[in-house]
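Asks: 3D, please:
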Amino acid sequence: MEFANKEYLFLLLLIIPYLLWYLMYRKKTEPTMRMSDTFAFRYAPKSWKVRLMPIQLLLRLAVFTLVVIVMARPQTHNSWKTRTVEGIDIMLAMDVSTSMLAEDLKPNRIEAAKQVAAEFISGRPDDNIGLTIFAGEAFTQCPMTTDHSSLINLLQNVRTDIAARGLIQDGTAIGMGLANAVSRLKSSKAKSKVVILLTDGSNNMGDISPMTAADIAKSLGIRVYTIGVGTNGTARYPYPVGGSVQYINLPVEIDTKTLGDIASTTEGDFYRATNTSELHKIYKEIDKLEKSKLSVTKFSKRHEAYQPFAMAAAIALLLEILLRITVFRRIP
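Replies: Okay, here's the model as predicted:
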């Protein structure tokens, strides 16, 4: 049995000063009858009422103790389970090149990828998850963390105009993106390490080739799941002209062979998403494949157990009052 409000149990210390008052001062305040000499009553037997009078004190103490226990909210446990959560370390590597603005996924590739990734993160509260973004270059947007609220906020702030603003080069450096994600996992001590790489193009930038990065991942025991996003054929793309935006159809060129080779080299899987619905299904499939392992965490279902103590306190109080006004009634 446990107590939800343990601090109330300190009230039981009030019993000590009450007992001191009862033994030392209470008799001085009770009515007495003066007698010239009590020698004749020295050996007189005590009546049963006199012998039972301390029962009133015991009943009062019992009522106070039981009321304090009720206030402390005793609780019992009727079911126990032991389980441990050993999370998986996951790095998301997301393509943020300008081609991710294509609208073959709704509302566009980058927003669809962000939405589905955020749902994936929210569904894995025990995992360390980080985020790498890449275009012509790659950098870590968020290192691995279990603070998923902060991670999702950083994910939502990802934009495809970082190349246009001159922060990084435009293009698609798949090898650099994968290498950056792998570098974040190399010192991980988790039994399962995973990279989920999402891109809509072919490797055309960077100093590290995709297969070199895949070999590094394999040597470190990192599994890579690759996702190619984009419809087959051409995709509607917003192209800025002057102060306005015109839509053109761009060919979708995804290097499925390289993405497949990366996945097979690292014992992962390659997926192809031509619409937002398929992207949802892919992340759900990865979620099923990469389940967290269980270890030792205590879980129990609690029930309030104050009712017997409350009933006993009520009975003791009524009994004390009844004895006081009947058997132990005083007439001063």
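Asks: CA only for contacts and neighbour counts going forward, please
Replies: Will do.
Asks: Which stretches in the stretch 151-300 of the chain count as helices?
Replies: 174-185, 210-219, 256-265, 276-289 (DSSP state H, counting those that start in this stretch).
Asks: Second input sequence below; structure requested for side-by-side comparison:
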Amino acid sequence: MFDYLLSIRFEYPYLLLVILLFIFCSLFCKAKIPTYIVPHLNIFTKNQASTNVFQGLLKYISIIGAVIALASPHTKLNTQLIKNDGIDIVLSLDTSGSMKELGFNPLNPMESRFTVVKDIVKEFIPKRVNDNISIVVFGTSVMMATPLSFDKDAQLEIIDYLDVGIVGDKTALIDSLVSSTNILKSSKAKSKVIILLSDGADNSSTIPLEIALKLLNKYEIKVYTISIANSNKIILNQIATQTKGKSFSANSKEKLNEIYEEINKLETSKIENNKITLKNYLFFYPLFLAIMSLIILIYLKNKE
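Replies: Prediction:
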């Protein structure tokens, strides 16, 4: 019960100052009335005093209850996200054979490139609180690892099962862009983004780059490209430039982490504007108490 009372908030808390004003006026702003001394009225004064105290209490309850009701007390039930106003993101990850290479993490040279990428992506995903995310992996062919979803826990678990060569050892980079576009083309999100990471030249795609770029621009999809170890920078830079994205290059785990941090800042969701806070309004209770007190007070006054 005590915890519940502590959870109560007011939409217009400044109105509660009216209570202090009322108490101040009741103590120091009393009207001066003439005093008449009538002997032998001791018998009536006790009853009158108790009646006045009760009426005064009713007056206080009426005014304080009304002010509290006007201040709009409420408790917070929960918060819901308006998810259509977020960003839909496809993480397109290279799982070709070259991602087995070691030495990308100077602090742990025995880690493969793809192990480092998985660790950083697993840190990136939970930061996109208000966004739909899909994961695509590409090698000789392309596979959608997860559809667009808000279920970050499931996505993090699926990443653990991804490995180099899961869809072949070659690099179908352009095909992965088209597959990512197919995922995003029917999205109603205000912003659609592909984050494409690769460490090698395309040697397996069946779709020309020009077609992929036309589709990306048709559906207004922005692409951020990340080149691992400065590979294939020309084509990745072309993709980013023509889709109004940005091109990056990473030669270490630290640099790759910085790139994902920068993309995270570039593509910010206005989370606070996408929330609806559900409230349980409580003004009825003090208002009902105030009205009942006022009715009783009027009845007693008329009875005198």
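Asks: TM-score, when you put one on top of the other?
Replies: In this superposition the chains share a TM-score of 0.62, using TM-score structural alignment, normalised by the length of structure 2; 222 aligned residues with a Cα RMSD of 3.7 Å.
Asks: sorry, back to before: out of the helices of the stretch 151-300 of structure 1, which is closest to Pro45 of structure 1?
Replies: Nearest to Pro45 of structure 1 among the helices of the stretch 151-300 of structure 1 is helix 276-289 (84.8 Å), distances taken as Cα to Cα.
Asks: Onto which residues of structure 2 does that closest one map?
Replies: Using TM-score structural alignment, the residues of structure 2 aligned to helix 276-289 of structure 1 are 253-266.
Asks: whereabouts in structure 1 does stretch 285-302 of structure 2 align?
Replies: By TM-score structural alignment, stretch 285-302 of structure 2 lines up with nothing in structure 1.
Asks: gap between that stretch and the chain center?
Replies: Remark: stretch 285-302 of structure 2 is offset 44 Å from the chain centroid, using Cα atoms, centre = their mean, to the nearest Å.
Asks: With distance to Arg236 of structure 1 and mean neighbour count as added columns, please give the helices of the stretch 151-300 of structure 1 in TSV.
Replies: Converted to TSV, the helices of the stretch 151-300 of structure 1 look like this (distance: least, Cα to Cα, whole Å; neighbours: other Cα atoms under 10 Å):
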stretch	distance to Arg236 of structure 1	mean neighbour count
helix 174-185	23	26
helix 210-219	27	19
helix 256-265	21	20
helix 276-289	15	16
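Asks: give me every residue that touches Ile159 of structure 2.
Replies: 118, 122 (Cα atoms under 8 Å, 6 or more residues apart in numbering).
Asks: Please say which position in structure 1 it maps to.
Replies: Using TM-score structural alignment, Ile159 of structure 2 sits opposite Leu155 in structure 1.
Asks: roughly how far apart are the nearest residue to Arg236 of structure 1 once chain neighbours are set aside and Asp104 of structure 1?
Replies: In space, and not counting its chain neighbours, Arg236 of structure 1 is closest to Asn249: 4.7 Å by Cα to Cα, 6 or more residues apart in numbering. Relative to Asp104 of structure 1, Asn249 of structure 1 is positioned 10 Å away (Cα to Cα, to the nearest Å).
Asks: overlap in contacts of these two?
Replies: What both Asn249 of structure 1 and Asp104 touch, as defined by Cα under 8 Å, 6+ apart, is the set 235-236.
Asks: Looking only at neighbour counts, state which of those two leads.
Replies: Legend: neighbour count by other Cα atoms under 10 Å for Asn249 of structure 1 and Asp104, higher for Asp104 (21 against 13).
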